[in-house]
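Q: Could you work out the structure for the sequence below:
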Amino acid sequence: MANEEHLAILRQGVEVWNEWRDKNRYITVDLSMANLQKKDLRKFNFKGTNLKQANLHGVTLWDADLSEANLRDSNLSMAGLMGANFSKADLRRANLSATNLDSANFSNADLCLTNLSNANLSQANFSKADLSGVILNNTKLKGVILSEETIIAEKWRMVCNLIHGNIATQNLCNADLSEVDLGEIDFSGVNLSGTIFIKSNLSQANLARANLTRANLREADLSEADLSEADLSFANLDEADLSEADLSFANLQQASLINANLVQSNLAESDLSNTDLRGITFSEFDFLYSEFSDDFVESLTYEDIQDINKSTAILTNAVLSNANLSNVSLCGLDLSGVNLSGANLSGANLTECKLSYSNLTKASLENANLKNVQALETDFTSANFTGVCIQDWQINSNTNLNNVICDYIYLRQGQQERRPSSGNFAPGEFTQLFQKSLETVDLIFRNGIDWDAFAYSFKKVEVENQGAQLDVQSIEKKGDGIILVRVAIAPNADKPKIHNDFMQGYEFAAKTLEGQYQGRLEDKDKIINQLFSTINLQNKLLAQTGDKVSIYYQPNSQFAGGIVDAKTVDAQQIGGNIQNNNTEDFPS
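A: Below you'll find the predicted structure:
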């Protein structure tokens, strides 16, 4: 137990304490089992002090002298120990987890079985220290100093060498590097086949062209890591964080990425064939569709969608053939041109996905959600569509639905509007019903539509493109003033030309009409101003004469408006022509 007299002196502050220690150098100070948690003990002299089993959780001991101190079984977790002197101290079984030991001195100290997990040991000196059995999981070891006499497990000596850049001399194949902090380390081109990185920190590490075949990276942090051209075939990446990682041109054949995070990762040109991707997160869309209602998601503005799209993984020209994506959310992903042949997409959520030019031959899409999917020129040959929702999907005449297997589909999500309403499609019936025979041109108007300009341009394009078979197929309001007009055209029509001709004609007509509208408004303003001027003048006359008057304004009339004397009317007072058509009452 702690000596109460010693504790009383300690409470008087650093100056009193250190002065007392200087005058009583031969007294054995006893603070064992003392509760000093979260105390500010900076620069205190604890040399040779008995702090066995003391509670020092969260204390500040910057630049304190703890040399030769007895800290066995003490709790120093989350303490600030920067620059502290622990030389020759006894720290056996002490808890130093999550502590900041930057530049601390542990030379000749005994740290047998000490817990240093999640601690910061940057620039700490462990020369000749005993680190046998020490726990260093997820500890920052950058710049840590070891000597040949330092006693430490081979794994951790290897890690320190890696951090110091001595990679070429290490044999890392099948090595156990689990729960190690290797962030920002350069492993480019290194053979890491079979290496165990379970729960390790490899964020921002350079693993470009590294051989990681059959490596175990389960729950590893690979965020922002460079894995371009890396060989990850047969690797275990279950629950790994690969957000913002560069996996372009990487080989991920037959790898397992169950529940992995790939938000904002770059998978362009990567090979994910036969990969298990169940539960994977590619985009922030996944969170939206899992946590919020369809009404909320549909209320998002165009700008909201664009911001979310920035979070999606890049899969340009990736190979996902035979990949297992069952029940995976791929909402909003751009999968244009991706090879998904033979992929298992049963139950997958592909809402808002871009699948144009992609290969989904023989893909399994049972019960998948294809709402608002863009599938222009997509190859669905022999794919299984049973139970698929195709609400508002976009296909064209080059979308291949040959030999599609389909018993029934839904026209609205939530298994609504089943087709056929009862029974199943006959073989080939789905393809016959849904294969497009006409192309479509999408005309997007962001600030409403001037229908007069639309009619002018439509007729002009129709006349100039005989045989195009133009027909307005649908008009959709997309929110924020955006209107989509879908125009059907013949398959052999020049789609880009028609689109450009129409938009140019529309803009020309809209500007011309706008000038006419403005001219009409200006003429109207002139007439109104003239009217008010006339009224004001006549009101003055009225005030002078006191006679009854008739005041009116009648545009396009045969009679000009004005003021007429109520007692006598002279034809000269009336503008325009006066014609008497009743000859019986007024003989000549």
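
Q: hey, let's count contacts and neighbours off CA atoms from now on
A: Fine.

Q: top helix in this structure by residue count?
A: The residue-count maximum for a helix in the chain (DSSP state H) belongs to helix 495-545.

Q: burial count for residue 5?
A: Residue 5: 10 surrounding residues under other CA atoms under 10 Å.

Q: helix/strand/coil for it?
A: Judged by DSSP: H, G, I helix; E, B strand; the rest coil, the three-state class of residue 5 is helix.

Q: Likewise for the one 3 residues further on?
A: Assigned with three-state DSSP, residue 8 falls in the helix class.

Q: and what of the one 10 residues further on?
A: Under the three-state scheme (three-state DSSP), the conformation of residue 18 reads as helix.

Q: Counting neighbours, what do you get for it?
A: 17.

Q: which secondary structure elements does the longest helix of the chain contact?
A: Where contact means 3 or more CA pairs under 8 Å, 6 or more residues apart in numbering; DSSP states H and E, helix 495-545 is packed against strand 439-445, helix 451-464.

Q: which residues in the stretch 201-350 of the chain form helices?
A: 284-291, 294-298, 302-309 (DSSP state H, counting those that start in this stretch).

Q: ok, and what's touching the second one?
A: Going back to what we said before, that points to helix 294-298. Here helix 294-298 makes contact (CA atoms under 8 Å, 6 or more residues apart in numbering) with 288-289.

Q: And this one, please, so the two structures can be compared:
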Amino acid sequence: MLNQEQLSKLKAGAEEWNQWRLRTDDAHISLQNADLNGIHLENVNLSNVDLRQADFRGANLEGANLTEANLNRACFNGANLSNAVLEQAPIHEAEFIGSRLDKAIFCNSYLVKADFSNASLRGADFSQASLQRSIFSNADLHHSCFKEADLIYSQMRSASLVDANLQGANLQGANLSETDCDGANFSWSILKDANLTRATLLGANFTEANFTGACLQDWHVNNSTNVERTCAAYFYTESSLDPETGEATYSERRPYDGTFGPDEFSVLLQKSFDTVDLIFKDGIDWQAFFETFQQLNMQYQENKISIQTIECKGRNFVIKIKADADSERKGAIAASAKEIYIQNTKRLEAQIENYEKLIEAEKQEKSALMRFMETMAEKQSSKYDLRGANVGSLVDTAQSGSRVQAILHNYAPEKRESLATAANEIQELLDQLSKSYPGTEVPMQAVAQIQANPKMMERIVGALRGGGKAAIEELVDHPALSIVLAAIEGASNPT
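A: Now for the predicted structure:
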């Protein structure tokens, strides 16, 4: 039962509450079902307090002491519990969705079916905690510790476990699909029936881990991944989701029948490291990669580097490079490739940014010139008959005696129509693409769509011929225009 008097004291603030606890026998403090939504209780002492089903949504409990507090079914969604201590606490079915729990301590706590979806748990310590069927989907678990924790059937899909410590953890049936586990320690862990589909495990340590029945579909490992003395009676290479239950089912068993003998699984994994796997998440800058590959060839000539395969796995690209080298040398090649690629992407991005600035400056200059000409036209009448003509610039005598050079582009009516149509199509296409793609991708997308539309391509090529390019450049206002026109001209004149 909720004790209203105790609740009032807690709402008075952490300092007053902590002093009251020092003076009072706190054998039984009941705040069950308490509404503490948004409360600020930094460094509060709530150890041994009954907080079942309490509502701490959006609360600030940074540095709080919740040791042995009863937190079953309590709600901490969006709360701040950074550096909080929740050791040896029953936290069954509690919710921490979107909460901040960096460096929080949950050692030896009972967290069955607790929900940490989208939570920040950097450096959190779950050593020897019971986390069966707990949920960590999309959680940030960098440098977290799950040493000897029970994570049976836990859901960790798309979580970040970079440099996490899961030594001796029981991950039987756990869903680790699409997780980022680079540098994580899984030594002596149990991964029976675990789902590692599309997990990234570069540099991870699986020494003496058990993979029996696990699904390893499209997992990303390389020669820096430690698989010494790993074991598995069998494993799977395909998984699919059951539309009714949402659970994964595995297929494509290896071996097809029977089981692996001693060390056979470990040897099989070692053979998969014959290539250097370069993994590019969320797309790849092809120009930067090809320059990187050329530089690698120069740097490692004696290793005869060649591209074996290029694979697209979801949003990721995996480029397998074959090299005549031992595992240590392959690791050096992979590290160099990553470093050179990052340098090249930064350099190319800087070039594109500079180019866009030049285009913007040119646009501003043209705009200023047009405003100047309009002002001059308003101040005096031109001595030229401009009816029916497209004006690029004007020649007239200014009041100051300066001379403004003018160029008149006169076209036959049918030519004017084709130019206007082509210019309008290009303008609409570029404006539309600018809403969906970053500026650097607009030219490529525009050229691809024009080439995919033969009639549109024919109209634009026809308009460009016979001096129409200059008119289109004046009619269309977009920084990507010059690149698009150059590409179209090149495509229509391949020789």
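
Q: returning to what we had before: among the helices of the stretch 201-350 of the first structure, show me which one is buried the most.
A: The highest mean neighbour count among these, using mean count of other CA atoms under 10 Å, belongs to helix 284-291: a mean of 16.

Q: orientation of that helix relative to helix 302-309 in degrees?
A: Here helix 284-291 of the first structure points in a direction 110 degrees away from that of helix 302-309 (axes from the mean of the first three to the mean of the last three CA atoms, to 10 degrees).

Q: circling back: nearest to residue 260 of the first structure, of the helices and strands packed on helix 495-545 of the first structure?
A: strand 439-445 (36.6 Å; CA to CA).

Q: Residues contacting that closest one, please?
A: 396-397, 481-491, 495, 499, 503.

Q: same deal with stretch 407-422 of the first structure?
A: Here stretch 407-422 of the first structure has contacts from 369, 371, 385-391, 424-426, using CA under 8 Å, 6+ apart.

Q: end-to-end on stretch 321-337 of the first structure?
A: End-to-end span of stretch 321-337 of the first structure (CA to CA, to the nearest Å): 12 Å.

Q: residues in the second structure aligned with it?
A: On the basis of TM-score structural alignment, stretch 321-337 of the first structure is assigned to residues 147-163 in the second structure.

Q: How much space separates the residue nearest the centre of the second structure from residue 318 of the second structure?
A: The C-alpha lying nearest the average C-alpha coordinate of the second structure belongs to residue 282 (CA atoms, centre = their mean; 6.1 Å). Relative to residue 318 of the second structure, residue 282 of the second structure is positioned 11 Å away (CA to CA).

Q: next one: residue 290 of the second structure
A: From residue 290 of the second structure across to residue 318 of the second structure, the span is 14 Å (CA to CA).

Q: These two: which is more packed in?
A: residue 318 (19 against 13).

Q: did I read that right, that one in a strand?
A: Yes: according to three-state DSSP, residue 318 of the second structure belongs to a strand.

Q: do you know how far it is from residue 162 of the second structure?
A: 19 Å.

Q: Then residue 148 of the second structure?
A: Plainly put, residue 148 of the second structure is 18 Å away from residue 162 of the second structure if you go by CA to CA.

Q: Likewise for residue 127 of the second structure?
A: Applying CA to CA, the value for residue 127 of the second structure to residue 162 of the second structure is 17 Å.

Q: Could you do residue 225 of the second structure as well?
A: Taken as CA to CA, the span from residue 225 of the second structure to residue 162 of the second structure is 13 Å.

Q: cool, residue 77 of the second structure as well?
A: Here residue 77 of the second structure is placed at a distance of 24 Å from residue 162 of the second structure (CA to CA).

Q: same thing with residue 197 of the second structure?
A: For residue 197 of the second structure, the distance to residue 162 of the second structure - CA to CA - is 17 Å.

Q: now do residue 299 of the second structure
A: Counting by CA to CA, the gap from residue 299 of the second structure to residue 162 of the second structure is 30 Å.

Q: and what of residue 86 of the second structure?
A: Distance, residue 86 of the second structure to residue 162 of the second structure, by CA to CA: 23 Å.

Q: Those two: who's more crowded?
A: In this view residue 86 of the second structure and residue 162 are compared by other CA under 10 Å, and residue 86 has more residues nearby, 28 against 24.

Q: Let me see the contact set for the more buried one.
A: Applying CA under 8 Å, 6+ apart, the residues near residue 86 of the second structure are 65-69, 104-107, 109.

Q: Aligned to it, what sits in the first structure?
A: By TM-score structural alignment, residue 86 of the second structure lines up with residue 232.

Q: Alignment lookup: residue 281 of the first structure to the second structure.
A: Matched to the second structure by TM-score structural alignment, residue 281 of the first structure sits across from residue 135.
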